[in-house]
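Engineer: Predicted model, plus sequence, below.
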Amino acid sequence: MTSGFSQENGSEQRADEVWTVGQLNRRVGDMLQGQFSRIWVRGEVSNFTSAASGHWYFSIKDERAAVRAVMFRGRAQTVGFVPKAGEKFEFRATVTLYEPRGDYQLQVEAMRRAGRGDLHEAFLALKEKLAAEGLFDESLKRAITTMPRAVGVVTSLAAAALRDVLSALARRAPHVPVIIYPAPVQGMDAAGQLCQALQKAIDRNEVDTLLLVRGGGSLEDLWSFNDEALARLVASSPIPVISGVGHETDFTIADFVADLRAPTPTAAAELCCRSREGCLDAVRVLSTGLASRHARLLERAALRLDRAAALLVSPQDRLRQQGEKLNQLKQRLTRAAAHPQERRATSLAALRSRLLYAGPDLAARQQSLARSRRDLLATSRRLIERRAQRLVAARQTLQALNPRTILNRGYAIVRKDDGTIVKNALDLSVGEQLGVELDQGSVHVSVLQAHGLL
């Protein structure tokens, strides 16, 4: 009786034929992927690890069993949050087999919080839509004014977040006026009323910074801040908006479109303006610098005054000095007119002496030139010899580092279509086309499975 399994070539296995462990694991892996393609699994996250490559490794468990799972970097970046151990999620995954150990695992493609799947899916869909339109681009973010004339707060009058913001501003910057634009932050019509309050603040244009805040809560509690109309109004607001919604781990669409995201309402109040102590410190520093500069200016002015006073001469002294100088010039002119021939003879003798001293010694110059020529030839020969030795050494090093030498020993270079060299199997996707360069020629292959070290 023959086995129901088939070998890699598609023929049925004979009853007396022996399979290798690798063939068996490969066949089981194919069966698992074919039988369980893109299923949804609900369970609790445990043993979560975020690798340096960006891949997530964890286990999914319930009260009776557990299974290993992996979520590659490209999929993990689209989740929008980092799961924590003990949290329950619903995972869309493909069942695969890790052949080296014979363990089956789930390759997760998407995940959503258990019990909140529809809301989370809507959140991800809106986030992807607005990101594609460019509303999250950093180039659209407006700079936050450090010295605002006033700060506006859009939140509920009964919210604890408002008390936290007012308390932080009173402590940090009591000199900054605060204008409140009240609106409910939870409920069926909360998103619409938040838009009205924000639009009122924009139309009145009486503040330099707007704080959009509320305290923490569940996804349902924070859902008003995931409204598309509110997101577009925040993105188009001419007044910079700081979002401080929920706790540090909470993210809403308003956080992504705001000019600055604060982890908490209190943090939003601290980021909206410079503190009074900071302003006073800056004033003290500037005052000290101004006083020091003024003192240096006075010192330099006093020095210039002393120099100018020392140069002052009375008119009588100036006339006396000019008269003495005129007498000296008159005496020199008289002496020059009385002995012109002697002066010229003396000048001619001096010129003749200079000419004799400056005459070149041709024999000495020729000897020096011959020595320089011999030294130049010797130096050139030594330089050429050293360059030749370096050229030989460089040729030997180049030959040792030639990748073709490594390929000749049986190795190969694997590249993607764009020429990127493949170093990690986990960076590949099933069906991806690769080029394999050998010592003699090259081949094109397709990825059937990708396995890396866990």
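Structural biologist: Now that the structure is in, tell me what you want to look at. These figures come from a predicted structure and were not determined experimentally. Numbers count the residues shown, from 1 in each chain.
Engineer: CA atoms for contacts and neighbours, from now on please.
Structural biologist: Noted.
Engineer: For the helix or strand hosting residue 192, buried residues please.
Structural biologist: Assigned by DSSP states H and E, residue 192 belongs to helix 190-204. Residues 190, 191, 192, 193, 194, 195, 196, 197, 198, 199, 201, 202 are the ones in helix 190-204 that count as buried (16 or more other Cα atoms under 10 Å).
Engineer: for comparison:
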Amino acid sequence: MFEPPQAGVAPRIWEVGALCRAIADTLQARFNPIAVRGEITGFSRASSGHCYFTLKDGQGQIRCAMFRRAADLLDFMPRDGELVEVRGRLGVYEARGDLQLIVEGLRRAGQGALFEQFLRLKAQLEAEGLFDGARKRPLPVMPRGIGLVTSPGAAALRDVVTALARRVPHIPVVLVPALVQGAQAPASICDALSKLYLLAQAGSAMEGDPASKTGAPPPIDVILLVRGGGSIEDLWAFNDERVARTIVQSPVPLVSGVGHETDFTIADFCADLRAPTPTAAAELVSEPRAVWLGALDLLAGRLQDAAQRQIDLRHQRLDQASQRLGRPSGLVAQQRLRLAALAQRMRHGVLLKMQRMAQASQALEASLPQGVRRSLAQRGERLERAALRLELLNPQLVLERGYALLTDAEGRAVLRPSQVRLGDAVHARLAEGELDLTVAQRRLL
């Protein structure tokens, strides 16, 4: 409801644009140029190159605009959460009637003195050789345990634990909590690292002694020192000389994952490896389990192929040796034939000897006494009977009567059907020649 003006008061009625310009002129005359300290939030950079953000503290906030000509002069990329100092001019954005700060210069709060201190310490430690690449060690391919130093309430801890649980859930992680910001943080970080160093050295001492491993913490093969991003003041604990000298004393490789990708600290230069973020630090020491399982499957396939090739080669060599050796039953049959021939020759020799002895006895019979002649006659009869019995034992005579000599595959004589099975191969020797047969039927008599 529009109320009439009080008596004697005649307020001016402004046009909106004119009021905005009047306010802007008042601000220009009263405040500009101006310097403001606050925390960045809602930072964005448009395709035109202009930057827009809000500067705030615990009591208030103000919109800021930084045009491209000023943004191109920055030596870093501002981001949310950074404490900065800006120089510029207060004004009014008439299209919305918003108060805004046109930023002409921006730097991290306190950056000048802290950065100079950072450069001095960096130069000193580099001259002492703490950054020398020759002392930096490669990371273990498959660590048995991972040490972790960070704040237990930090987002960096969640990021690292999540990455390790996803990639290497089988590797134990030993967390030693530490302060990562504030005046007490350097001493806390050094104390936490020292505890992990003792655990790592104890694990190395127990290696190879199974009895000493009962109830012992897992061996630590690599250490992660991590913290999330922040301003230069937030990260200043990792630019402390005590922390730097403690890092280079690590008995195992140490990875520094402090801040964001654009942040660098003294700890990064002293560590064996610098990771751009805490998550990246976890990923550098944790080759995914699936990769190792795939490699094992590949090696198992190669091993199986190599073993099969060796087996095939041995089978081929065995076949070649078998061909050179021939059938054992054939060799046995040859030896039997040779034995029969020798027996025949022996019998022929015995008969020939008997004939010669008979002829000799007839020549001598007339001149020998009657008793001697009788003795010779008796011996001649015994010899004839022995020769007859020997002839009757000749296996060839049995074969000539229509019988056959059966042997199995091992060359043993087959005397009864129970010695063979249906389908077995047998060898038959006849009076003239030999046959290879297969058992098709068995009958017991």
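Structural biologist: Yes, it's here. Given the structure is predicted, the values throughout are model-derived calculations rather than measurements.
Engineer: May I have the TM-score of the superposed chains?
Structural biologist: Here the TM-score for the pair of chains, by TM-score structural alignment, normalised by the length of the second structure, is 0.47; 232 aligned residues with a Cα RMSD of 3.5 Å.
Engineer: Tell me which other helices or strands the helix holding residue 192 of the first structure touches.
Structural biologist: Judged by 3 or more Cα pairs under 8 Å, 6 or more residues apart in numbering; DSSP states H and E, the packing partners of helix 190-204 of the first structure are strand 151-155, strand 178-182, helix 228-236.
Engineer: so that helix versus helix 228-236, what angle?
Structural biologist: 30 degrees (axes from the mean of the first three to the mean of the last three Cα atoms, to 10 degrees).
Engineer: Which is the succeeding secondary structure element to helix 190-204 of the first structure?
Structural biologist: Heading C-terminal from helix 190-204 of the first structure (DSSP H and E), you reach strand 209-214.
Engineer: Which secondary structure elements does that following strand sit against?
Structural biologist: Counting by 3+ Cα pairs under 8 Å, 6+ apart, strand 209-214 of the first structure packs on strand 151-155, helix 160-172, strand 241-245, helix 265-271.
Engineer: quick revisit: could you provide the buried residues of helix 190-204 of the first structure in JSON lines, with additional columns for distance to residue 291 of the first structure?
Structural biologist: Formatted as JSON lines, the buried residues of helix 190-204 of the first structure follow (distance: Cα to Cα, whole Å):
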{"residue": "190", "distance to residue 291 of the first structure": "55"}
{"residue": "191", "distance to residue 291 of the first structure": "54"}
{"residue": "192", "distance to residue 291 of the first structure": "55"}
{"residue": "193", "distance to residue 291 of the first structure": "53"}
{"residue": "194", "distance to residue 291 of the first structure": "50"}
{"residue": "195", "distance to residue 291 of the first structure": "50"}
{"residue": "196", "distance to residue 291 of the first structure": "51"}
{"residue": "197", "distance to residue 291 of the first structure": "48"}
{"residue": "198", "distance to residue 291 of the first structure": "46"}
{"residue": "199", "distance to residue 291 of the first structure": "47"}
{"residue": "201", "distance to residue 291 of the first structure": "42"}
{"residue": "202", "distance to residue 291 of the first structure": "42"}
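Engineer: And the helices and strands packed on strand 209-214 of the first structure: which comes nearest residue 374 of the first structure?
Structural biologist: Nearest to residue 374 of the first structure among these is helix 265-271 (76.9 Å), distances taken as Cα to Cα.
Engineer: Tell me which helix or strand comes right after that closest one.
Structural biologist: Downstream of helix 265-271 of the first structure, the next assigned helix or strand under DSSP H and E is helix 276-311.
Engineer: can you confirm residue 44 of the first structure is in a strand?
Structural biologist: Yes. Counting by DSSP: H, G, I helix; E, B strand; the rest coil, residue 44 of the first structure falls inside a strand.
Engineer: Cross-check the contact I'm expecting between it and residue 61.
Structural biologist: Yes. Using Cα atoms under 8 Å, residue 44 of the first structure makes contact with residue 61 at a distance of 5.2 Å.
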